[in-house]
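Novice: just coords:
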């Protein structure tokens, strides 16, 4: 590959960020997810690179790093917006339950579809492949639901954040089970002793999660108490570096590292809840609030930049040829159909009749792509077409777009109707003495 002028790269990177900003504005006006526009931009850039003879660049290492950093920033951004107020505990618990049930059922059905249609796919690998396809994308959902009323917006923030975390935990649990030499979901001929071993491993994994939460709480308290006393003006990226360090360290120690990010975000966003009793005297609330406010801005900006380059590079790396396959279309459509049927049943049970547009806000995105590329090489199934991944991401995003546009039109029509209906009024006058006497006279 020929040497690329650094100024040319700088111009291209700047133009991509500028375009992404305008995509965001266009997304708010049209309800088309900016993620789709970024992927299309990447596909267009791919044609340009091919024309210049630069189509063989390996973008995967960059894509992997951007995905990890983007995942951390998105979860942190969501956690900083979650207020743990007493009157919201029920809504948070309901969102967690919906995310958990939806994830497990969607993974189960998608695994059965993949095992039936994809050659070489057994039960364990089917579940491993199905998990990324069953995770909601907070990277797409959170920027897209800003126009919904507060209760629905909060539900989607809670649900998508929980889906991200639970989905990642399920994926790495399944991976650890398969590395252990046993089929995580059970296959033919598994003995009772193996089931007992799996139960012990599940309990150990749950214990590891509890340990992760405890470590996350201790680390989060220490970070807040230390950083509130730092006087330097360059402490925000130092704080982000510490969080990235803890995340990577947790991954090396086989902990559910995303919990560390979530717990820290929740703690600093709800300091009055976590710093009570004797802990309250250690907190400089004014200084800590400055950290929270500045961190919120930096997180949003960083997530925007990382998300932009991630989806553009993903667009560059995808193969459009796989989308025209009939097998890809059949498998993808069956999985998409199962997603909405399962979601309809769950929302109908837990929320009731008012499930629009929530029913159709179930896109797949960044974490789906990231986990798909994280599947270990020994579990790669040659018969699985990557086009299924792209088909489901585009399909669920388009369904969400149409639902949001329809909801926006319905809301606008209702507001116009209310504005066109005049409010009646009647001029009041004091009753006369004669009218008062007539009213008081008994009948008959």
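Specialist: Happy to help now that I have it. Just so you know, these numbers come straight off a predicted model, no measurement behind them.

Novice: C-alpha from now on. contacts and neighbour counts both.
Specialist: Will do.

Novice: list the contacts for the most centrally placed residue in the chain?
Specialist: Nearest residue to the geometric centre of the chain (C-alpha atoms, centre = their mean): residue 138, 1.9 Å. Residues in contact with residue 138 (C-alpha atoms under 8 Å, 6 or more residues apart in numbering) are 74, 75, 157, 160, 161, 164.

Novice: Also residue 153?
Specialist: So residue 153 contacts 145, 146, 147 (C-alpha under 8 Å, 6+ apart).

Novice: The structure to be compared is supplied as follows:
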């Protein structure tokens, strides 16, 4: 493959992704599905032509992690905090926690019944399927009313964070003991302390940088701190959510020393530019991630009856538990929130982080694709049937 051929393919993918976003706004079909279909189509085309490609699975986890960081940052940069929202934040947190834990337990019991493996192994395999994907949920909430959109952003972000915490906890503690929870408490305190220090440092840096290129530096530092946190098994996605919320609400902090050293006149303008940059970067990363995932998928797994059996049972459990939790824990409107429970980027990332010896037979990329496809179709139909009007396109300065 020549350099120019590669450039044609890469730019073509971005153009198609943009068109898919326009189609998604009109039809409510998530752009993710269209990107997956494009990846599958490219795989057939490449196989037919005889192009040689390298193993894209080696870059998929890194792409997905960067995409996750940027998407959560983008969502957090849109959130304004005030005391009246404490109830919404708490409800979304406990709803996300209840749905995550309940779904993981139920799916673990189902997988144990179907596979005959130990409960702990089944529980670990069930966690990725129990997490709402912020990479799909947050963009899909753009056309909703503000209070509904905020609920979805908080719930999806909390679901990702709590899911990663639970996944790392179970991965590092095959046998749960009292000391395991002590370590969890220490890790949680450590990431909260790291978040406070990092947020102050990055805001101070943002106010002092005079170079015309500074937002990519801030994002790079954020990714660097995230990676260090994850290396020490800390749930560093908390840092990303905290940084976005902190920046967008810094002007509400009334402490004199804080306002003197950290706030500056051009903060609002810089926030708009950072939001624009993170949104466009997330768009690019998401495009390549889902196209590559579709490209690398083994379609033969979809005709496996065991995969179909697992898929149908998991989908029924997901929406039944979500209905109960939203009604009695989240105490929010059921439409269209009940349908916004997509699985996607975070499910794929956690699956690839599972050690091979802990992966269950029947839990393969085919099942991942089936669950992503099923939840995305259900979300599309739910949004369409809810009859919500399209939100106006944002105007960027």
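Specialist: Ah, there it is. What you see is a predicted model, and the numbers here were worked out from it, not measured in a lab.

Novice: thinking again about what came up before, which one of the contacts of residue 153 of structure 1 is nearest residue 328 of structure 1?
Specialist: residue 145 (29.8 Å; C-alpha to C-alpha).

Novice: What's the closest one aligned with over in structure 2?
Specialist: When structure 2 is aligned by TM-score structural alignment, the residue opposite residue 145 of structure 1 is residue 141.

Novice: distance of its match from residue 268 of structure 2?
Specialist: 24 Å (C-alpha to C-alpha, to the nearest Å).

Novice: More neighbours: which of these two?
Specialist: residue 141 (21 against 14; other C-alpha atoms under 10 Å).

Novice: ok, that one touching residue 152?
Specialist: Yes - assessed by C-alpha atoms under 8 Å, residue 141 of structure 2 is found in contact with residue 152 at 6.8 Å.

Novice: shared neighbours, the two?
Specialist: Common neighbours of residue 141 of structure 2 and residue 152 (C-alpha under 8 Å, 6+ apart) do not exist.

Novice: counterpart of residue 384 of structure 2 in structure 1?
Specialist: Using TM-score structural alignment, residue 384 of structure 2 sits opposite residue 405 in structure 1.

Novice: I'd like the distance between the residue lying closest to residue 166 of structure 2 once chain neighbours are set aside and residue 361 of structure 2.
Specialist: Take residue 166 of structure 2 and drop its neighbours on the chain: the residue closest to it by C-alpha to C-alpha, 6 or more residues apart in numbering is residue 127, 7.7 Å away. Residue 127 of structure 2 sits at a distance of 16 Å from residue 361 of structure 2 (criterion: C-alpha to C-alpha).

Novice: For the two, indicate the residue with more neighbours.
Specialist: residue 127 (24 against 10).

Novice: three-state assignment of the more buried one?
Specialist: helix (DSSP: H, G, I helix; E, B strand; the rest coil).

Novice: Provide a list of residues in contact with it.
Specialist: So residue 127 of structure 2 contacts 100, 104, 163, 166, 167 (C-alpha under 8 Å, 6+ apart).

Novice: Looking at structure 1, name the residue matched to it.
Specialist: Under TM-score structural alignment, residue 127 of structure 2 pairs with residue 131 in structure 1.

Novice: How about residue 77 of structure 2?
Specialist: Aligned partner of residue 77 of structure 2 by TM-score structural alignment: residue 80.
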